[in-house]
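J.: here is a sequence together with a model predicted from it:
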Amino acid sequence: MSGSASTERLSRLLAMVPYLLRHQGIPLEEAAEHFGIGTDDLVHDLELLFVCGTPGHMPDDLIDARWDSGRVYLSNADPIARPARLAVDEAVALLVGLRTLAEVPGLHDRDALDGAMTKLAEATGEAAAAAGSVRVDVRPGDDEQLAGVLATCRSALAAHRRLHLTYLVPSRDERTERDVDPMRLVTVDGRWYLEAWCHRAEGVRLFRLDRIEAAQALDADGTPPARAVSRDVQSDLFRPSPDDLLVTLDLAPQAAWVVDYYPVQSTEPAPPGAWEQASLRVRLRAADTRWVRRLLLRLGAGARVVDPPELATEVREAARAALARYRGTAPGAPDTL
C-alpha cells in the first residue's frame, strides 16, 4: 500500500470508530456508502479495527467489531472514540508548527490553516500565549540570489504564471534553459525546492532553488497539466531522473546493504573480471555526486567505482586528504591508497 493510501485509510479508520458507535446495527452497504468505499474494503477495515486498542492495551481491551449478520456492531471502543486532549507543551508545539507553516510561500489551503489555528488558540489560552512568544525563521537566509529566486517563484505560483529557469545540473556541470509550470514550494532538510511541471522533461521535477541561476515569470498561463501529480518529498525526494549521472559500483558482500537503503536502478552479480572482492554490480543515478562520494568514503574497502572514472579519482583524492589530516601530514605526502 502506498504512503498516500495508508494515510487515507488511517484517517478513515479514525472517523469510522465514533460513527459506528453512534450507528450501531447499521447495514454494511450503508456504512460503506457513507465512507465512499466498497463493502469488501469496509470489511477489511473492520478486520483491522478488530486488532486495535489504546496504547499498552491488554487483549480484552481490543475493539470488538461484529458484522456477520450483515449489520455492523462496535463495542469496547469508547476510549478511542473520545477526543484527545492536548497537554500544554503539545499545544504550544502544534501552534508554533502551524504558524511556521503559514509563513511558507506557495501554501494552497491557507484558509483551512488559519481556521485550525484560530480554533486551537481559542481552546488553549495558556498555550496560545506561550506560542505567541516563539518565532521560527523560515526565510531562505541572507543569500540575496536565493531570496530573489524564491520571491519570483512565489509570485508566479500566486499568479499561475509559467517560469523560465536557468538551472544548473551539477552531475554534468551544465546550465540548462527550461520552461516550467510551478506547482508548489517546499523545504526539506533546510533546502528550498520548486516542484513544477517541466516542459523540457515532459514531467514533474524538483528544482533546488540554490541551483536556479535565474528565474523569470513569463506572460503565459502556468497551470500544470492534469497529469502533474505531486510527489511525497519526505519519502520520494531523490527520485532518479534521466538528467542524473549514471554511476556504476562494485560492492563487496559487507556493502550489499546499499541496495536496500539507496535508490538503485539495477543490480546484478559482479561480472567475470570485476574487482576480486565484488559480489554485486549496481547502477544508480545521482543528481549530485557529493552524497555518492560520502557513501563511498563510508564503505571504504567494501566498494569500488566502475564508472565514471572521474568519480573514482574524486573519491581517491578525498580519501587521501582525510588520511593525511588524520596522520597530521601534508595532503600530497605519499600514502598507501
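T.: Great, that's in hand.
J.: drop to CA atoms for contacts and neighbour counts, all remaining ones
T.: OK.
J.: show me the helices in the stretch 151-300 of the chain, by range?
T.: Along the stretch 151-300 of the chain, counting by DSSP state H, counting those that start in this stretch, helices occupy 233-236, 258-261, 290-299.
J.: most tightly packed of these?
T.: With neighbours taken as mean count of other CA atoms under 10 Å, the helices of the stretch 151-300 of the chain reach their highest mean count in helix 290-299, at a mean of 16.
J.: name the residues that touch that helix?
T.: Ala255, Ala286, Ala303, Arg304, Leu311, Glu314, Val315, Ala319 (CA atoms under 8 Å, 6 or more residues apart in numbering).
J.: returning to that earlier point: nearest to Arg208, out of the helices of the stretch 151-300 of the chain?
T.: Checking the helices of the stretch 151-300 of the chain against Arg208 by CA to CA gives helix 233-236 as the closest, at 12.5 Å.
J.: picking that back up, cross the contacts of helix 290-299 against strands and list the overlap.
T.: Secondary structure from DSSP state E places Ala286, Ala303, Arg304 of those in strands.
J.: wait, Val149 touches Ala214, no?
T.: Yes: assessed by CA atoms under 8 Å, Val149 is found in contact with Ala214 at 7.0 Å.
J.: common neighbours of these two, please.
T.: Contacts common to Val149 and Ala214, judged by CA under 8 Å, 6+ apart, are absent.
J.: most surrounded residue in the ones in strands among the contacts of helix 290-299?
T.: Highest neighbour count within the ones in strands among the contacts of helix 290-299: Ala303, with 25 neighbours (other CA atoms under 10 Å).
J.: here's the one I want to compare it with:
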Amino acid sequence: MPKVQSQRKFLNEINGFFKERQFFTRYCPQLNTHCVNILEDAVPVCHFINEETFIFDDLHAEGYETLSARAPLQMDCIKTALITLAKLHASGLILEEVKSFRLVDDFEEELKESFYLGTDSTEFAMRSCKSGIRALIDLTHRDDMKISKDLFTVKALEGCDLQKTFTKPSTRFRNTVCHADPWTKNFMFKFEEGKAINCVAVDFQTYRYGPPAQDVLAFIHLVTDRDFRSRHMNELLHFYYEKLDDNVEKFGFKNVVTKEEFFDSCRYFQQFALTQTITHFQVVILSDEIANELFADPENARFVLFENKYDFFKMVCEKDPLFRKKNFELIDELREFYENRLL
C-alpha cells in the first residue's frame, strides 16, 4: 500500500488493493478449479498477500521489461499484448459458459466499476482531467475550425461524464473481465532477438465487467500514434478477434462473441477510448525531468495536478514537444469525432 496519504486514500476509495487481492485469490483460483488454464503466461504468479503487501515472481529476473509510455509500441509488442488481452477476456467468457452464470453474480464486488463512482478522490481527479482538456482546447483552437471552441468544450466535458455510462456492464454487448487500465506500463514484455515473444499484464486494481472492445480500443489508442492507427487499426482489430475466438473455441464454445458484435462494439467505444487516452496522457507521458521534479513532493504534486492543472498543463506543453504532440494529436482526433457526429 502507498505510504503517501493522498495516494493511499485514492487507492482505498477505488478499492484497488481489494480488487487486486481478489483477482489473485478468488478469480484465478476459480479458473483453475474449472480447468480454464488460460492465464498461466498472461498474468504474474502471486505467492503471498497480506493487508499491505503482494509478493509476485520477479519478472525482470525472468527477462521481462517495462517499456516507456512516451514512445509508441512496435507492432510485435502490440500484437503480443493483444494476445494477452484476448486470453484475459476469453477467461471470463469461458468461465461463464462452463458455469452457466454471469461473472458478476459470483464476483459482484470485485468486478464493480470503482473509478467512476463519484468518491472524493475520483471526482477530484475528474475535475483535474477536465481542466486539462480545457487547456488543450484553448491551445489548439483555430478560428477556421469546423466546430466552435465553446461547443467542442461542452461536448468534450460531457464526454468525460459519459465515461460513467461507458464503464457500466453493457446490456447490448457480451461482457467479460476487462483490465480497464491497459496503458503501456501495465504490460511487461519478453524479447528474443529483438522481437516480443510474450507479454504479461500487471496491475489489476481497477478491473471491471464490460465488453472486450472497451479494453482493446483503449489499449490501441494508449500505445500508438494517430498515423499508426489510421494504417493498422483494422488489422489489429481482426488480429485480436481471431485470438479471442481461437481461445474460446479451444474450450469447445463457438460464437460466444460474434465478429459482427465485436466490431459493432468497437464503433461504440471509440469515444470512450479517445476520452480515456486524453485523460491518461495528461499524466502518464510526462517527461522524467518534469515528473521527477513534480513528484519529489507528492502532496505538492497533488495540488499541481488537481488544483492548478490548467496552468501546469500549458507550461508542460510549452516545455515538452513530445507531450505537446501526443496530446494535440488526440484532441484533434476527438474534435474530428464530434465534427463528424454534429455537422
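T.: Right, received. Where do you want to start? Everything numeric in this text was worked out from a predicted model, so none of it was measured.
J.: TM-score for the pair, please.
T.: Overlay of the two chains. TM-score (TM-score structural alignment, normalised by the length of the first structure): 0.21; 112 aligned residues with a CA RMSD of 6.2 Å.
J.: quick one on the thing from earlier: nearest to Leu245 of the first structure, of the helices of the stretch 151-300 of the first structure?
T.: For Leu245 of the first structure, the closest of the helices of the stretch 151-300 of the first structure is helix 290-299, at 10.9 Å, according to CA to CA.
J.: list the contacts for the residue nearest to Ala91 of the first structure when sequence neighbours are not counted?
T.: Nearest residue to Ala91 of the first structure in three dimensions, chain neighbours excluded: Ala127, at 5.9 Å (CA to CA, 6 or more residues apart in numbering). When contacts are counted by CA under 8 Å, 6+ apart, Ala127 of the first structure touches Val88, Asp89, Ala91, Val92, Ala121.
J.: emit the ChimeraX select command for whichever of the residues you listed are buried.
T.: To isolate the buried members of the contacts of Ala127 of the first structure in ChimeraX, using 16 or more other CA atoms under 10 Å:
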select :88,91,92,121
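J.: out of the contacts of Ala127 of the first structure, which comes closest to Asp114 of the first structure?
T.: Ala121 (10.5 Å).
J.: thought that closest one was touching Ala128?
T.: Yes: using CA under 8 Å, Ala121 of the first structure is in contact with Ala128, at 5.1 Å.
J.: give me the common contacts of the two.
T.: Residues touching both Ala121 of the first structure and Ala128 (CA under 8 Å, 6+ apart): Leu95.
J.: contact partners for Cys129 of the second structure?
T.: Neighbour list for Cys129 of the second structure: Thr279, Gln282, Lys309 [criterion: CA under 8 Å, 6+ apart].
J.: measure Val177 of the second structure to Ala291 of the second structure for me?
T.: For Val177 of the second structure, the distance to Ala291 of the second structure (CA to CA, to the nearest Å) stands at 32 Å.
J.: for Asp41 of the first structure, which of the helices of the stretch 151-300 of the first structure is the nearest?
T.: Across the helices of the stretch 151-300 of the first structure, Asp41 of the first structure has its closest neighbour in helix 233-236 (26.0 Å, CA to CA).
J.: one step back: a markdown table for the contacts of helix 290-299 of the first structure, including distance to Ser6 of the first structure?
T.: Shown next, in a markdown table, are the contacts of helix 290-299 of the first structure (distance: CA to CA, whole Å):
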| residue | distance to Ser6 of the first structure |
| --- | --- |
| Ala255 | 32 |
| Ala286 | 29 |
| Ala303 | 36 |
| Arg304 | 39 |
| Leu311 | 39 |
| Glu314 | 42 |
| Val315 | 40 |
| Ala319 | 43 |
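J.: out of those, which is nearest to Leu218 of the first structure?
T.: Out of the contacts of helix 290-299 of the first structure, the member with the shortest distance to Leu218 of the first structure (by CA to CA) is Ala286, at 30.3 Å.
J.: Val177 and Ala291 of the second structure: who's more crowded?
T.: Higher neighbour count among Val177 of the second structure and Ala291: Val177, with 23 against 14, using other CA under 10 Å.
J.: regarding Lys190 of the second structure, what is its secondary structure?
T.: Following DSSP: H, G, I helix; E, B strand; the rest coil, the label given to Lys190 of the second structure is strand.
J.: once you drop chain neighbours, what's closest to it?
T.: Closest residue to Lys190 of the second structure apart from its sequence neighbours, by CA to CA, 6+ apart: Tyr64 at 4.4 Å.
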